[in-house]
Structures are given as C-alpha cells and as structure tokens.
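Visitor: make a model of this:
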Amino acid sequence: MFKEFKKFILTGNVIDLAIAVLLAGAIGLVVKGFVGDIMMPIIGQFTGGMNFADLKFVLSPAVLDAEGAITIAENAIMYGNWINSIINLIIVGFVLFMIVKGYNKTKKKQEEAAPAPAGPSDNDLLSEIRDLLKK
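Guide: So this is what the prediction gives:
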C-alpha cells in the first residue's frame, strides 16, 4: 500500500496539481492586492469617492458606555465587501479567459503545423477492396 501511495504521489499529475495550487494561492494574493489597492480606488473615484468596503447596512448600532468604550459591537451586513468580492471575481475571470484564449491560439497553431500522416485515402482503400473481391 505504501508503494502504491508513493507511486501515486510521485507521478507528474500530483506534483503538477500541487504546484498549481501553490501558484493559485500566490496569484490570489496578487489579484486581491490589485483589486483592493488599484482597481477599487479607481472605481470609487468614478462613483464619487465611495469606498465599497465601507458600505454596510446596520442592523443594530454599537452600544457605548459612559467613557465611550464599545460594550456591544455593531451588528451590520457588510455588503460593500461582497461587492468587492464580485469585482474581484469578474477581474479574475477576465484574466483567466484571456489566458485560456491565448493558450488556445498557440495550441491551434501547433495543431496546424503538425502534418497529417500520409496514407491511402478512403477511395483508394475501397478500390483495393473491390479489386480483391473481384479476384
């Protein structure tokens, strides 16, 4: 059983998958930074300086004591963070679409470059079978 597991783990597919997962995590951090630090301020500028992360619907406000310290935290629906997540998803989806589109273009060029194997056509084969049957 250990030998089978070792063989499974050391195959190229599992190692490729592990590398893909690690790269996806790193790319996720880069995309999150790009969306949060670059795209959202630009989008916020077009929406009148609004920061989507600050958008919320307060269900119950925070309760303060006499000294101004929070005794009961605010209960709010943070729909602005959800909007940021949707924008993040759209940007990631578009980038992945462009990567797959570029990959498919290179793949088509490789397929076109590969010459078809030379061999008899269907008509030639049928003619040979007809001639053999006549004999």
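Visitor: going by C-alpha atoms from here, please, whenever you check contacts or count neighbours.
Guide: Will do.
Visitor: remind me, longest helix of the chain?
Guide: In the chain, with assignment by DSSP state H, the single longest helix is helix 79-113.
Visitor: helices and strands around that helix, which ones?
Guide: When contacts are defined as 3 or more CA pairs under 8 Å, 6 or more residues apart in numbering; DSSP states H and E, helix 79-113 packs onto helix 12-34.
Visitor: also this sequence, please, to line up against the first:
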Amino acid sequence: MLKEFKEFAMKGNVLDLAIGVIIGGAFGKIVTSLVNDVIMPLLGLVIGGINFTYLSFTLKAAEGDKKAVILNCGQFIQNIIDFLIISFSIFMVVKLLNKFKRKQEVIEEKKEAAPSKEELLLTEIRDLLKEASK
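Guide: Here you go, the predicted model:
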C-alpha cells in the first residue's frame, strides 16, 4: 500500500497540482493585499471616503433589548473584487501559456512538414540510382 501511494504521489499531475495549490495560496495573499491596501482605499476615496470593509446598512434599528438588524455588505463587496482580480489574473496566465503552447505546436508542425536530412539524402541517392540505371 505504501509503494502504491508513493507511485501515486510521484506522478506528474499530483506534483503539478500540489505546486499549483501552494502558488495559488501565495498568489491569493498578494491579491488580497492588493485589494485591501491599494484598490479599496482608492475606490473609497473616489466614492466619497467610504471604507468598504465596514460598509453596512441598518435594516431595523435596535429596540430595547433587541439588537439592530444590520446588513454587512462591505466585506462581501471586497471579496467579489478579490475574486474578479484573481480570476482575471488566472485567465491572463492561461492565455499566455496557451499562446506559447500554440507557438510550440506550429514549430513542431513545421519540423514535421519539412523532410529530415536523412530523407533528403535518401531521396538524392534514389534519384542518382534511377539515373544510373537508365
């Protein structure tokens, strides 16, 4: 069982997935910092100094012992912006990788389309043999 697990864990796809998760976690922290520390303060400044983290709406005021009913939507808005930035960044990386992959496929197709040196040499020998036998 241990041997099977080792074979499974050492497969390329599992290692690629593990690396992707680790890099994704680190990338998520960077994007969260970008949103929290750069984008949201600028956005708050543009719309009148509102800090989105604490943005909320009171649906019903507190009455006696009952607490107020408050809709806290600031953190939700911030999470949506995080998601949009992360998904756009991932889209750009995938697009870039696909571009490189397509270029590599075109290069390989050109290599396959052109005859190899051996084929050219064999063709030349064949043609010489045909001329000599005439």
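Visitor: what range does the longest helix of structure 1 cover in structure 2?
Guide: Aligned by TM-score structural alignment, helix 79-113 of structure 1 corresponds to residues 73-107 of structure 2.
Visitor: what comes up buried for the matching stretch?
Guide: Under the neighbour-count criterion of 16 or more other CA atoms under 10 Å, stretch 73-107 of structure 2 has 74, 78-79, 81-82, 85-86 buried.
Visitor: end to end, how far does stretch 37-53 of structure 1 reach?
Guide: 12 Å (CA to CA, to the nearest Å).
Visitor: spatially central residue in structure 2, please.
Guide: By CA atoms, centre = their mean, structure 2 has its centre lying nearest to I90, at 2.6 Å.
Visitor: from L97 of structure 2, how far out is that one?
Guide: 10 Å.
Visitor: which strand or helix spans L59 of structure 2?
Guide: strand 56-60 (DSSP states H and E).
Visitor: how far out from the middle of the chain is that strand?
Guide: On the basis of CA atoms, centre = their mean, to the nearest Å, strand 56-60 of structure 2 is displaced by 37 Å from the centre of the chain it belongs to.
Visitor: give me the contacts around that strand.
Guide: 68-74 (CA atoms under 8 Å, 6 or more residues apart in numbering).
Visitor: by how much does it deviate from structure 1 on average?
Guide: Once fitted to structure 1, strand 56-60 of structure 2 is off its aligned match by 3.8 Å on average (mean CA distance after the TM-score superposition for structure 1).
Visitor: in that strand, what's buried?
Guide: Here strand 56-60 of structure 2 shows no buried residue, counting by 16+ other CA under 10 Å.
Visitor: try stretch 112-130 of structure 2
Guide: Of the residues in stretch 112-130 of structure 2, none count as buried by neighbour count, 16+ other CA under 10 Å.
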